[in-house]
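> quick one, structure for this:
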Amino acid sequence: MILGIDMGASSSKWALFSGGEPTARGVYAPLSGHLYTPEARGRMTEGLAGIRAAMPTPPSAVVVGVTGLQRDLAPLIEAMLSDTFGLPVAALHVTDDMHLAHAAHFPGGGGTLVYAGTGSMAYHRTAAGKVLRAGGHGFLIDDAGGAFWQGRQGLKAALRGLDEGQAESRLAAGLFGAIGSRHWPDIRAHVYGEGRAALARLAPAVYAAAVDGDPEAQEIQRRAGAELARLGRAVLNRSGSHEVALCGGSFNPLVRAAFVAQIGDTLTVLPGAEPLLGALALAPGPPESRNV
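Here you go, the predicted model:
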């Protein structure tokens, strides 16, 4: 029984695998590797206990992909896992969330993964463990193409239209509907009260407006795909890889189409895979015992 946990900025997903197939799964609150304060460590302890309580049976191995993982804090997370699940450290594997997702698409290494969730990154890992990456610099610096970026671009366009007295566009109507108000004090409280997650949650409204024909929303989707293709090319050119996989909730059909149009036809774009499947490739023990 292999437990995979994918800790992210929006939520933490888990799945219990038996014989290579999921037998149980669930979603928990966001968890991350930023364990610098007692409060943050308390949330991690509480989160792991919540996941354990939701499982129908205990695991024999645990693989965790942690967003924002600092390698010097990996032993602390291992100790928390050991205490929570009653397993020795030898039965645990703690890594970052990108490694987990990459292993789901390229179990033996190689290939380049372009990820677009709340943020964005391109990631390549060789069979020997050498990592090449681009992006992942956080929303204050870049993260172009991800959900935060899409939501921010959409809301910026909507508010500029409001400032200029323009008729309300499909994009603006969708975003104001998602927020629950078109009045600036309410919008300000929503965005600045909840931070980047509030803007990331607006990305589906931008996509819906694009599907509905809004030209500004369509341009945001096109630019998102172009930005993500730029990340992919940065790593593909350095790695020499010719295979690329796309992962993350921000890769909606329009963004994916724009990415493929930008990346060129000399590469093989693989089907997406659930990041939690990376637990099967990374779990301690011989591969033949995991049905990888």
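
> okay, CA-based contacts and neighbour counts for the rest of this
Will do.

> which helix or which strand is home to the nearest residue to Ser181 once chain neighbours are set aside?
Spatial nearest neighbour of Ser181, chain neighbours left out: Ile187 (6.7 Å); criterion: C-alpha to C-alpha, 6 or more residues apart in numbering. Element membership of Ile187 [criterion: DSSP states H and E] is helix 184-194.

> return the set of buried residues in whichever helix or strand comes after that helix.
From helix 184-194 onward toward the C-terminus, using DSSP H and E, the following helix or strand is helix 196-200. Of all the residues in helix 196-200, those buried under the rule 16 or more other C-alpha atoms under 10 Å are Arg196, Ala198, Leu199, Ala200.

> other residues contacting stretch 159-168?
Surrounding stretch 159-168, the residues in contact under the criterion C-alpha atoms under 8 Å, 6 or more residues apart in numbering are Ala172.

> all strands for the stretch 51-200 of the chain, in order.
Taking DSSP state E, counting those that start in this stretch, the strands of the stretch 51-200 of the chain run over residues 61-66, 92-96, 112-116, 120-125, 131-135.

> mind putting these into TSV with mean neighbour count?
Rendered in TSV, the data for the strands of the stretch 51-200 of the chain read as follows (neighbours: other C-alpha atoms under 10 Å):
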stretch	mean neighbour count
strand 61-66	26
strand 92-96	21
strand 112-116	28
strand 120-125	26
strand 131-135	18
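
> out of those, which comes closest to Leu236?
Shortest separation from Leu236 across the strands of the stretch 51-200 of the chain is recorded for strand 112-116, at 6.7 Å, computed as C-alpha to C-alpha.

> got the contact list for that closest one?
By C-alpha under 8 Å, 6+ apart, the surrounding residues in contact with strand 112-116 are 101-102, 105, 120-125, 145-147, 228, 231-232, 235-236, 241, 243-251.

> next up, for comparison:
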Amino acid sequence: MAGFFLGGDIGGTASRFAVADGTGAIVERGVAPGATGHTFNATARAELVRSIEQIAASLTRPVDAAVLGLTGYGPRARSDIEAIIGHHLGVVPERIFVSDDIELAFRALFQPGKGHLVSAGTGSIAVHLREDGSIFRIGGRGILIDDAGAGAWIALAAVRALYRRIDETGSPGDMQTLANALYAAIGADDWSDMRSFIYGGDRGRIGALARPVAEAARAGDIFAQNLLVEAGHALARLGNILIQRAGPHPVAFIGGVLKLDPVIADTIRRELAGEALFPVLDQAEGAARLALSLFSDNPAKSGSNP
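Here you go, the predicted structure:
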């Protein structure tokens, strides 16, 4: 079975891609700058173009089809995203499948109607893919509204609390460990630099500040420790809503936030009213194999319905 099939996991912090050959073996992997599906925003569209350009430049062979999951994707952006992919990768629209990253992750883990999924990276969202292919979503409203438990939410909560403490006492006080970690991450300890970092950065850059928060927690900062527990509560809440509203299925939790500290997963296990799963998921690899399944010239697979 000839051909090469690209799968891409386009996230706010980073993009990852994989290429499968006609047997399903992964023959290439790589990373590219993060992006979103918010092509209605000129800056975000330029970031997506940059990400796809780098993926194209990294490939050592032409691809025959592509499946990409993009954080923040909405169907209205489909034709624009297909045009960007087609222009830089040389793939015709008929052999491109674009969805949001969470739907592709669900399909890699469960059959429709058989599970729930909570994803917590830069942002957070929870979904149940029904047997008819429709999607029931909880959360995922972006860092300016909610995304509770996600990396950007952790980062902004920490920065907010730190500067409230500085306002109250004139110094970080008992939050000095957290302050040091955040200052080291942005390379300065002045409010003007923090302001520039937050207001001048995208959601992925802001979300990356969750890592120094976790470092501060491991170093004994009480606020940071409590914040990570609170993140676990928020993610368990999303899973519990899915169970309540869409049935008592197991809930898979994925995303970079779960790697920050074991206390997050421990809190989820304690708070979830059902079975919690923590699978290791390579979304780019799953997308590449879905591309093979959808667009292979093999007649038995070419009619697959995602």
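
> what's the closest non-adjacent residue to the residue nearest to the spatial centre of structure 1?
In structure 1, the residue lying closest to the centroid (C-alpha atoms, centre = their mean) is Gly117, at 3.9 Å. Sequence neighbours aside, Gly248 is the residue nearest to Gly117 of structure 1 in space, at 4.7 Å (criterion: C-alpha to C-alpha, 6+ apart).

> distance-wise, check that neighbour relative to Ala101 of structure 1.
With distances taken as C-alpha to C-alpha, to the nearest Å, Gly248 of structure 1 is found 9 Å from Ala101 of structure 1.

> name the residue in these two with the higher neighbour count.
With other C-alpha atoms under 10 Å as the criterion, Gly248 of structure 1 and Ala101 differ in neighbour count, and Ala101 comes out ahead with 29 against 20.

> which one in structure 2 is aligned with that one?
Ala101 of structure 1 maps onto Ala105 of structure 2 when the alignment is built from TM-score structural alignment.

> not counting its neighbours along the chain, what's nearest its match?
Leaving aside its chain neighbours, Ala105 of structure 2 sits nearest to Gln283 (6.1 Å; criterion: C-alpha to C-alpha, 6+ apart).

> and the residue mapped onto that neighbour from structure 1, how many neighbours?
Aligning on TM-score structural alignment places Gln283 of structure 2 opposite Pro275 in structure 1. Burial of Pro275 of structure 1 is recorded as 23 neighbouring residues (other C-alpha under 10 Å).

> roughly how far does Pro275 of structure 1 sit from Arg222 of structure 1?
In this structure, Pro275 of structure 1 lies at 25 Å from Arg222 of structure 1, with C-alpha to C-alpha as the measure.

> just Ser32 of structure 1 next, same as before
Taking C-alpha to C-alpha as the measure, Ser32 of structure 1 and Arg222 of structure 1 are separated by 30 Å.

> what about the counterpart of Val213 of structure 2 in structure 1, which helix or strand?
Under the alignment (TM-score structural alignment), Val213 of structure 2 pairs with Val206 in structure 1. Element membership of Val206 of structure 1, judged by DSSP H and E, is helix 203-211.

> now that helix on structure 2. Mean distance?
Taking mean C-alpha distance after the TM-score superposition for structure 1, the mean distance separating helix 203-211 of structure 1 from the aligned residues in structure 2 is 1.1 Å.

> need the contact partners of that helix.
Taking contacts as C-alpha under 8 Å, 6+ apart, the residues outside helix 203-211 of structure 1 that touch it are 147-148, 150-151, 154, 170-171, 174-175, 178, 216-218, 220-221, 250, 252, 254.

> now with 10 Å, please.
Judged by C-alpha atoms under 10 Å, 6 or more residues apart in numbering, the contacts made with helix 203-211 of structure 1 from elsewhere in the structure are 118, 146-155, 169-179, 212-222, 249-250, 252-255.

> buried stuff in the helix or strand following that helix?
Moving toward the C-terminus from helix 203-211 of structure 1, the first helix or strand encountered (DSSP H and E) is helix 215-239. Residues of helix 215-239 of structure 1 classed as buried under the neighbour-count rule (16+ other C-alpha under 10 Å) are 216-218, 220-236, 239.

> so where is helix 215-239 of structure 1 in structure 2?
On the basis of TM-score structural alignment, helix 215-239 of structure 1 is assigned to residues 222-246 in structure 2.

> by how much does that stretch deviate from structure 1 on average?
When structure 1 is superposed, stretch 222-246 of structure 2 averages 0.9 Å from its matched positions, counting by mean C-alpha distance after the TM-score superposition for structure 1.

> I'd like the distance from that stretch to the chain centre, please.
17 Å (C-alpha atoms, centre = their mean, to the nearest Å).

> what do you get for stretch 168-178 of structure 2?
Using C-alpha atoms, centre = their mean, the distance from the centre of stretch 168-178 of structure 2 to the centre of the chain it belongs to is 32 Å.

> quick one: neighbours of the aligned partner of Leu31 of structure 1 in structure 2, just the number.
Under the alignment (TM-score structural alignment), Leu31 of structure 1 pairs with Ala35 in structure 2. Applying the criterion other C-alpha under 10 Å, we find 30 residues in the vicinity of Ala35 of structure 2.
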